[in-house]
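A.B. asks: From the sequence below, what's the structure:
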Amino acid sequence: MSRLRRLVLSDRYFYVTCNLHRSRKKLRDADFRILARVISARRIEHEFLLTAWVFLPDHWHAVIGVRYPKTISVVMESIKVSSTRQMNSRRKQAGRLWQGRFFDRALRTVREYNRAVEYIHLNPVKAALVQRVEDWPWSSAREYSGSIQDETTRHPLLPIDRVLLPSDQRTRI
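C.D. replies: Below you'll find the predicted structure:
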């Protein structure tokens, strides 16, 4: 079966999912810290926006805003390669950390964007890791529960970029 080709798009928000390779042990807090630092560094290098995220033991999700001339493929490859190197070094292992492909969806409207953010933040609850979204420490959910001026809700390792979207859910973004 042939692989689907990925669209080459920029200046869009993408909902992305990156799954752990099936042969790898589940991610833990130390791995999450590495992943947060890697995303933070790649964010500066590739100048993308990170507006929502969650790390789980076997995968992670994010909403990433990619700006021309970068593409979501360039951003994700950079994150996956760097995090694999660092986590393999920490674990004294070699080989793949992530599945070969990641999943992405271009978000076209405010409604799609809001649904993606809600899905991301509900993921730890649906996986029975916590009872409330605010209780999972590896998520941007707490930042969404605070006011824009409230710095106490910012995640210490991976704060989100705050964006203002139109209130009309049908508006294209």
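
A.B. asks: From now on I want contacts and neighbour counts done on CA atoms only, so please keep to that.
C.D. replies: Noted.

A.B. asks: All the strands of this structure, in order from the start?
C.D. replies: In the chain, the strands defined using DSSP state E lie at 12-19, 49-55, 59-66, 103-107.

A.B. asks: Let's compare: structure for the following, please.
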Amino acid sequence: MSNYRRARVTGATYFFTVNLRNRSDDLLIREIDLLRWSVRITRERHPFHIDAWVVLPDHMHCMWTLPPGDADFAKRWKSIKFAFAKRLPAIEHRTKNQYRRNERGIWQRRYWEHLIRDDLDYQRHFDYIHYNPLKHGHVQHLADWPYSTFHRAVEMGIYPVDWHTDPLFQSENYGE
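C.D. replies: I've put the predicted structure just below:
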């Protein structure tokens, strides 16, 4: 096991990539209402600001800003994943260890997190999140993807509705 340590800075903004265990599944968009509910109830108990979010069939990217004095994004992800999985029938394949631990086999165990360092880092991740449906070939126009805060960003005047500029970095550096 590696000595990986997560950056924990109170009140900071983080970028995340969270994957389904089965990367060929479309569970996240099939069960989008359940996912939204899971996020909503988690935010009621453990507040955070959603800066950007995109849900794709098998994974999602998001940026959150945590409240001052709080760095516990892990508690929030645990709550979201648990609330989502608990309300689905247990039909997925599970390993012996997952049965032993009473775990579901829906999510990859870990997730990618990145502490946002500055305004440029923020903008690049913000753009990356919103560009993702186009990058993966789900749509030809970002405005056609319904599971994204892209629409909110357009309403706020951050993007024009026809925005589609490829971000200035490669996805292999950002958790995919």
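
A.B. asks: Any idea which of the strands of structure 1 gets closest to Arg96 of structure 1?
C.D. replies: Between Arg96 of structure 1 and those, the shortest gap by C-alpha to C-alpha is with strand 12-19, which sits at 11.3 Å.

A.B. asks: picking up where we left off before, out of the strands of structure 1, nearest to Ile79 of structure 1?
C.D. replies: For the strands of structure 1, proximity to Ile79 of structure 1 was assessed by C-alpha to C-alpha; strand 12-19 is nearest, at 10.1 Å.

A.B. asks: ok, the residue nearest the centre of structure 1 - contacts?
C.D. replies: Central residue of structure 1 (C-alpha atoms, centre = their mean): Ala62, 2.4 Å from the mean position. Listed by C-alpha atoms under 8 Å, 6 or more residues apart in numbering, the contact set of Ala62 of structure 1 reads 14-17, 50-54, 120.

A.B. asks: Find the nearest non-adjacent residue to it, please.
C.D. replies: Nearest non-adjacent residue to Ala62 of structure 1, counting by C-alpha to C-alpha, 6 or more residues apart in numbering: Trp53, 4.1 Å away.

A.B. asks: Would you mind measuring from the counterpart of the one you found in structure 2 to Trp64 of structure 2?
C.D. replies: Taking TM-score structural alignment, the alignment pairs Trp53 of structure 1 with Trp53 from structure 2. Distance, Trp53 of structure 2 to Trp64 of structure 2, using C-alpha to C-alpha, to the nearest Å: 9 Å.

A.B. asks: And Asn3 of structure 2, how close does it get to Lys78 of structure 2?
C.D. replies: In terms of C-alpha to C-alpha, Asn3 of structure 2 sits 21 Å off from Lys78 of structure 2.

A.B. asks: Kindly apply the preceding question to Val39 of structure 2 instead.
C.D. replies: 11 Å.

A.B. asks: Arg30 of structure 2 now?
C.D. replies: Plainly put, Arg30 of structure 2 is 21 Å away from Lys78 of structure 2 if you go by C-alpha to C-alpha.

A.B. asks: who does the longest helix seen in structure 1 touch, helix- and strand-wise?
C.D. replies: Taking DSSP state H as the criterion, structure 1 has its longest helix at helix 72-91. For helix 72-91 of structure 1, the elements it packs on are helix 29-46, judged by 3 or more C-alpha pairs under 8 Å, 6 or more residues apart in numbering; DSSP states H and E.
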